[in-house]
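*Asks:* following is a predicted model, sequence given first.
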Amino acid sequence: MKRVRITIRPRDLDLPLAYEDATRNEDQFVSVRVVNWNITAPTAAFLLHVRGDLERFETLLERDPDVEEHELLSIADDECYCFVAGVGTTDARELWENFKRGSLMTVPPAEWNPDGSYTFTVVGRDEDIQTAVENVPAGASVDIDSVGGRRVAPDHVTDRLSDRQREAVRTAVELGHYEIPRRATTEDVARELECATSTAAEHLRKAEAKTLGTLFGE
């Protein structure tokens, strides 16, 4: 069995309007993690953990023709759990069904990303994972963020980082990049990683964003 962290980039897929509006809006007004789901026919159900402008998010759900039922369960003024059920679009159902094949199990939580992509962990036999990756609906692409690891689910902040991002941060810490005063520049980190400075900077920025987002989003 293998554990793989995957990011789906829908691009030209026809997805539910609420997802499109929440993830592809210029002002990122809400963050969403999918805590659990039940993909059945004809209706699929999802339990979301939502932070941000909840009133605006609920308006999106009310306007989405693919959402048949929803309920917000308040945690705080800007945080809630949200139950959502609906048939979904044809493309969305094809994407969901693709990762139910054979031995595959998707492991919560899954994340709605600001760029419209969708990140989750899948566990299963190598051949089933490979087949699922190769058979995502036309108009979507797949990034393999990480393979294997000590845990099935990313239940620690560092487990949400890709292998390369962890390596970049570990190197930066060892070189003194985060010390005050700073003892190493991004160029120093890049030299140690044997990559371009822009690449090292991108790894560090993404790692920092994931780390802070996880710490304050939990």
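*Replies:* Perfect, thanks for sending it.
*Asks:* only C-alpha atoms for contact and neighbour calcs from this point on.
*Replies:* Will do.
*Asks:* quick one: the strands in the chain, in order.
*Replies:* Shown for the chain, the strands assigned by DSSP state E span residues 2-9, 30-39, 44-52, 69-76, 79-86, 105-112, 118-124, 141-147.
*Asks:* where exactly do the helices run in this protein?
*Replies:* 17-23, 54-63, 90-98, 126-134, 163-175, 186-193, 197-217 (DSSP state H).
*Asks:* as JSON lines, the strands of the chain with distance to Ala22 and mean neighbour count would be great.
*Replies:* Formatted as JSON lines, the strands of the chain follow (distance: least, CA to CA, whole Å; neighbours: other CA atoms under 10 Å):
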{"stretch": "strand 2-9", "distance to Ala22": "15", "mean neighbour count": "20"}
{"stretch": "strand 30-39", "distance to Ala22": "7", "mean neighbour count": "18"}
{"stretch": "strand 44-52", "distance to Ala22": "11", "mean neighbour count": "20"}
{"stretch": "strand 69-76", "distance to Ala22": "16", "mean neighbour count": "14"}
{"stretch": "strand 79-86", "distance to Ala22": "14", "mean neighbour count": "19"}
{"stretch": "strand 105-112", "distance to Ala22": "8", "mean neighbour count": "19"}
{"stretch": "strand 118-124", "distance to Ala22": "12", "mean neighbour count": "21"}
{"stretch": "strand 141-147", "distance to Ala22": "20", "mean neighbour count": "16"}
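*Asks:* let's bring in a second one:
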Amino acid sequence: MRYVKVSLMPTDGDIDPVGEEIEADPSLTRESILHFNRLNDGTAVLLTQLRGSRERLEAIFEDCEEILSYNVSSVRDGLQAYVHTEPTEAGAALFDLTEEHEFVVDTPIEYGGDGFQVAIIGKEETVRRAIDDVPDSIRLELEQLSDYDPELRELSSLLTDRQQEILNTASDLGYYEVPRRATHQDIADELDVSTTTVGEHLRKIEARMLSEIAH
């Protein structure tokens, strides 16, 4: 089994019918898609994680004709929005891929840059066919390709969302490479937190994961 992480960037529109409005609003930040599903009638349901103004998010949903219903909840790390919607062209194309090819999408799907990062798990030939079938309207960049290791995935599930965010950022910036390419300050600047917060979280992350490995 292979584990593949790619960045997908729609060249026209967005996978979320209100994605462009949210990106343009300084009071809101999209973080991830926690769950998604296409229903028998062709509509879709999404559970997304965001940060920012609940009132602005609800106002954007109200103004969008493609949003059939929604519910926004305040959670510890920001906002979660359950949305029943008509899928966009880019969103429908991605639903087609998940239904036509035998692979598993490893959620959450993280937003970043001009698109989002999605990881899939499946047989190598299946993953290759799915990548080949990504439509021209979506630009694809390969971020990671490796054998799937379920034990490592289980370890990462032990972390809180905040710890996972800091760990992912540290890894992306090269903190764990040899020689090290990033410092606590680099990670703090990327996440807009203090170096003390970064150091405390990394110590807890490393202690938790090493404890599990030792057992």
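*Replies:* Yep, that arrived. In this text the structure is predicted, and so the values were computed from the model without any measurement.
*Asks:* next, format the helices of structure 1 as TSV and append mean neighbour count.
*Replies:* Output for the helices of structure 1, formatted as TSV (neighbours: other CA atoms under 10 Å):
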stretch	mean neighbour count
helix 17-23	19
helix 54-63	16
helix 90-98	17
helix 126-134	16
helix 163-175	18
helix 186-193	18
helix 197-217	15
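*Asks:* and these as CSV, adding distance to Pro109 of structure 1?
*Replies:* Shown next, in CSV, are the helices of structure 1 (distance: least, CA to CA, whole Å):
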stretch, distance to Pro109 of structure 1
helix 17-23, 16
helix 54-63, 19
helix 90-98, 15
helix 126-134, 18
helix 163-175, 19
helix 186-193, 31
helix 197-217, 12
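*Asks:* what's near enough to touch His101 of structure 2?
*Replies:* Thr126, Val127, Arg129, Ala130 (CA atoms under 8 Å, 6 or more residues apart in numbering).
*Asks:* follow-up on the earlier one: of all the helices of structure 1, which one is nearest Phe83 of structure 1?
*Replies:* Set against Phe83 of structure 1 and scored by CA to CA, these come closest in helix 54-63, at 10.6 Å.
*Asks:* between strand 79-86 and that closest one, find me the angle.
*Replies:* 0 degrees (axes from the mean of the first three to the mean of the last three CA atoms, to 10 degrees).
*Asks:* show me the contact partners of helix 54-63 of structure 1.
*Replies:* Leu17, Ala18, Asp21, Ala22, Val30, Val67, His70, Leu72, Asp77, Asp78, Glu79, Cys80.
*Asks:* redo that, cut-off 10 Å
*Replies:* 16-22, 29-31, 50-51, 64, 67-72, 74, 76-80, 82, 84 (CA atoms under 10 Å, 6 or more residues apart in numbering).
*Asks:* and if you look at stretch 190-210 of structure 1?
*Replies:* 157-158, 160-162, 164-172, 175, 185-189, 211, 213-215, 217.
*Asks:* change it to 7 Å
*Replies:* Leu161, Gln165, Ala168, Val169, Thr186, Glu187, Val189 (CA atoms under 7 Å, 6 or more residues apart in numbering).
*Asks:* again, but for stretch 143-158 of structure 2
*Replies:* Residues contacting stretch 143-158 of structure 2 (CA under 7 Å, 6+ apart): Met1, Arg2, Tyr3, Val4, Lys5, Val6, Ser7, Ile121, Met209.
*Asks:* spatially nearest residue to the last one, not counting backbone neighbours?
*Replies:* Spatial nearest neighbour of Met209 of structure 2, chain neighbours left out: Leu155 (6.4 Å); criterion: CA to CA, 6 or more residues apart in numbering.
*Asks:* roughly how far apart are the one you found and Arg139 of structure 2?
*Replies:* 31 Å (CA to CA, to the nearest Å).
*Asks:* Arg129 of structure 2 now?
*Replies:* Where Arg139 of structure 2 is concerned, Arg129 of structure 2 sits at a distance of 16 Å (CA to CA).
*Asks:* right, and His184 of structure 2 touches Thr196 too?
*Replies:* No - counting by CA atoms under 7 Å, His184 of structure 2 does not reach Thr196; the two are 8.3 Å apart.
*Asks:* neighbour count: the two, which is higher?
*Replies:* His184 (17 against 12; other CA atoms under 10 Å).
*Asks:* next one: that one from Leu191 of structure 2, what distance?
*Replies:* The value you get for His184 of structure 2 to Leu191 of structure 2, if CA to CA is used, is 11 Å.
*Asks:* same check on Tyr82 of structure 2?
*Replies:* Following CA to CA, the distance that separates Tyr82 of structure 2 from Leu191 of structure 2 is 26 Å.
*Asks:* count of residues packed around the aligned partner of Asp114 of structure 2 in structure 1?
*Replies:* Matched across to structure 1, Asp114 of structure 2 falls on Gly116, judged by TM-score structural alignment. The tally of other residues near Gly116 of structure 1 (other CA under 10 Å) stands at 17.
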